[in-house]
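# need a structure here:
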Amino acid sequence: MFYRPADGHGLPHNPFNALITPRPIGWISTRDVQGRDNLAPYSFFNGVAYEPPQVMFATTSAKEDRDGMKDSASLIQETGVFCVNVVGFEMRDAMNASSAALPAGDDEFLHAGLIKAECNDINCPRVANAPAALECRLTKMMQLPGQANTVVFGEVIGVHMRDDCMVDGMFDATKYQPLARMGYRDYAKIDEVFTLARPDD
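This next block holds a predicted model:
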C-alpha cells in the first residue's frame, strides 16, 4: 500500500503513529505563575543534544481554554521552565489518567493520584517516584505547519535519578521497565536489553 497524506489513507485509523515506534514518553510537568500545577504525557518526545543536554517535545492539538495550544506549551511559554518525568511500566495507569483533557488550572497530579516533589533549580513540580526527572529551561518554541503543532526545546539543567535504578554507577532502565508508545492506543514495556559494541569501540 502507498498513500499520500495530503490525499488521505482510506483506513479506519491514521497509521502514521504506528510507523514510528516505539516512542519514549515525555511526562511533562509545569506550574503556572499562580502556583497551579499541570502534568501531561507526550509521545512526540526525545533527547536532541548531549552538550549541553537538550530535549524536545511536540504538542499537536489545542484546547478551547488555551490560545491555540495545550496547557503544557502555554505554561512553558509563560514561565520558561518545565520538567520531563520518565515513565516506568508501573506508572502506566497514572500516566494515562494524566492525559485527560481537564480544564485549565486543574491539577493532573491530584487527578492521577500522584505524589509531587519540588524540583531543585526551577519552580516546577516533578513526579516524586519517577525513575528519573529532567529539570529544563526553555530554549526555543517553534510553530510547525498545521493547525496547532508546537515544538518545545529545553536545556536540561538538573537531573534526578532514583537510587534503585543505579547499578554499578550506571542508570539501568531494566530496573523500571520503560514505557513506550506504539500506534493507536497501544503501548509497550521494555523488559529485554542487549548490548552491541560499535565498530569503532
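# every contact and neighbour count from this point should use C-alpha atoms.
OK.
# quick one, what contacts the nearest residue to residue 96 once chain neighbours are set aside?
In space, and not counting its chain neighbours, residue 96 is closest to residue 41: 7.8 Å by Cα to Cα, 6 or more residues apart in numbering. The contact partners of residue 41, taken as Cα atoms under 8 Å, 6 or more residues apart in numbering, are 25, 26, 27, 28, 95, 96, 98, 99.
# another for comparison:
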Amino acid sequence: MFYRTEDDHGLKHNPFNAIVVPRPIGWITSQDREGRVNLAPYSFFNGVAYHPPQVVYASTGAPDKQAGLKDSIGNIRETGEFAVNIVTWDLREAMNMTAVAAPHGVDEYEVAGLTKAPCEVISCPRVGESPVTFECKLVKVVDLLSTDEASPNRLVVGHVVAIHIADDVIADGIVDIAKLAPISRLGYRDYGRVGDVFSMVRPDWPIGDREK
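Predicted coordinates for the structure are as follows:
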C-alpha cells in the first residue's frame, strides 16, 4: 500500500508508530516551583549525544492527548531540570498507571505506589524502584511542526549531568542488559522487552575482499 500522510491511510489504526519500533520509554519526573511532582512516560525518547551526554523526548499533540503529560514541559521550563527513569519489566504496571489522564496536581507516584528517591544534582525526585535514572538539565525546548496549535508537538533536549545505576545490574564492569530488563514501546497497545541479544564488531577500513 501507499498513502500520503495528510490523507486517510484506511487501516484500523495509524501504522506510523507501529513501524518506528522498538522505542525506549522515557519515564520523566519533573516538578514545578512549588514542589508539585509529575511523573509521565514518553515513548518518543532517546539518547542523542555522547559528549556531553544528552537525551531528547517529544511531547506529541495526539488527538487523545493525556492531560497529565502536558504538565511535564511546563514544569521543566519553570525549573530547568528533570529526571529520566528507565522502565523495566518489573515496573511495567506502575509505568502504565502513571500514563493515566490525571488532573493537574495529582501525584502519580502515589497513584502507582512508587517511592520518591532524592536526586544528587537536581531538585526533583527520581523513581526509587527504577535501576537507572538520568538527572538532566534543560538544554532547550524545540517547537516542531504541528497540525493543531492547541495541542503542539515539542521536543525537549536535556543534558545528562548525573546517572544512577543499581549495582545489581552491573556485571564485569558493564551494564548487564538482561539483568536490567528494559521494556520498549511498540505500536498500538503493544510493548516489548529485551530478549535475544547479539554482538557485532564494527569492521576496520579497508574492509577487504568479502568473498574470501
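# distance of the aligned residue in structure 2 for residue 198 of structure 1 from residue 127 of structure 2?
Counting by TM-score structural alignment, residue 198 of structure 1 lines up with residue 202 in structure 2. Distance of residue 202 of structure 2 to residue 127 of structure 2, computed by Cα to Cα, to the nearest Å: 36 Å.
# okay, the two: which has more neighbours?
Set residue 202 of structure 2 next to residue 127 and count neighbours by other Cα atoms under 10 Å: residue 127 wins out with 24 against 6.
# what's the helix or strand for the residue nearest to residue 96 of structure 1?
strand 37-42 (DSSP states H and E).
# past that strand, which element shows up next along the chain?
Toward the C-terminus, strand 37-42 of structure 1 is succeeded by strand 45-49 as the next helix or strand (DSSP H and E).
# quick one: list the elements packing against that following strand.
Secondary-structure packing of strand 45-49 of structure 1 (3 or more Cα pairs under 8 Å, 6 or more residues apart in numbering; DSSP states H and E): strand 23-24, strand 54-59.
# got these as CSV, with distance to residue 183 of structure 1 and mean neighbour count columns?
Output for these, formatted as CSV (distance: least, Cα to Cα, whole Å; neighbours: other Cα atoms under 10 Å):
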stretch, distance to residue 183 of structure 1, mean neighbour count
strand 23-24, 9, 20
strand 54-59, 16, 22
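# want to throw those into JSON lines with distance to residue 71 of structure 1?
Below are those laid out as JSON lines (distance: least, Cα to Cα, whole Å):
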{"stretch": "strand 23-24", "distance to residue 71 of structure 1": "20"}
{"stretch": "strand 54-59", "distance to residue 71 of structure 1": "10"}
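# and residue 91 of structure 2, helix, strand or coil?
Using DSSP: H, G, I helix; E, B strand; the rest coil, the structure places residue 91 of structure 2 in helix.
# which one in structure 1 is aligned with it?
Looks like residue 91 of structure 2 aligns to residue 91 there (TM-score structural alignment).
# which residues touch that match?
Listed by Cα under 8 Å, 6+ apart, residue 91 of structure 1 has no contact partners.
# from residue 109 of structure 1, how far off is it?
As for residue 91 of structure 1, its distance to residue 109 of structure 1 is 12 Å (criterion: Cα to Cα).
# quick one, what contacts the closest residue to residue 53 of structure 1 other than its chain neighbours?
Leaving aside its sequence neighbours, residue 53 of structure 1 sits nearest to residue 156 (Cα to Cα, 6+ apart; 5.5 Å). The contact partners of residue 156 of structure 1, by Cα under 8 Å, 6+ apart, come to 52, 53, 54, 55, 134, 135, 136, 137.
# superposed on structure 2, where does the strand holding residue 41 of structure 1 end up, distance-wise?
Strand 37-42 of structure 1 differs from its equivalent in structure 2 by a mean of 0.5 Å after superposition (mean Cα distance after the TM-score superposition for structure 1).
# for the one helix or strand residue 156 of structure 2 maps to, give the aligned segment of structure 1 as residue numbers.
Take DSSP H and E as the rule and residue 156 of structure 2 turns out to sit in strand 154-165. Aligning strand 154-165 of structure 2 against structure 1 (TM-score structural alignment) gives residues 150-161.
# closest to residue 17 of structure 1 out of the helices and strands packed on strand 45-49 of structure 1?
Residue 17 of structure 1 lies closest, by Cα to Cα, to one member of those: strand 23-24, at 9.1 Å.
# what's the longest helix in structure 1?
helix 71-79 (DSSP state H).
# who does that helix touch, helix- and strand-wise?
Using 3+ Cα pairs under 8 Å, 6+ apart: helix 71-79 of structure 1 touches strand 26-31, strand 37-42.
# how far off centre is it?
Put simply, helix 71-79 of structure 1 sits 14 Å off its chain's centre (Cα atoms, centre = their mean, to the nearest Å).
# how big is the offset of it relative to structure 2?
Overlaying structure 2 shows helix 71-79 of structure 1 at a mean distance of 0.8 Å from the equivalent residues (mean Cα distance after the TM-score superposition for structure 1).
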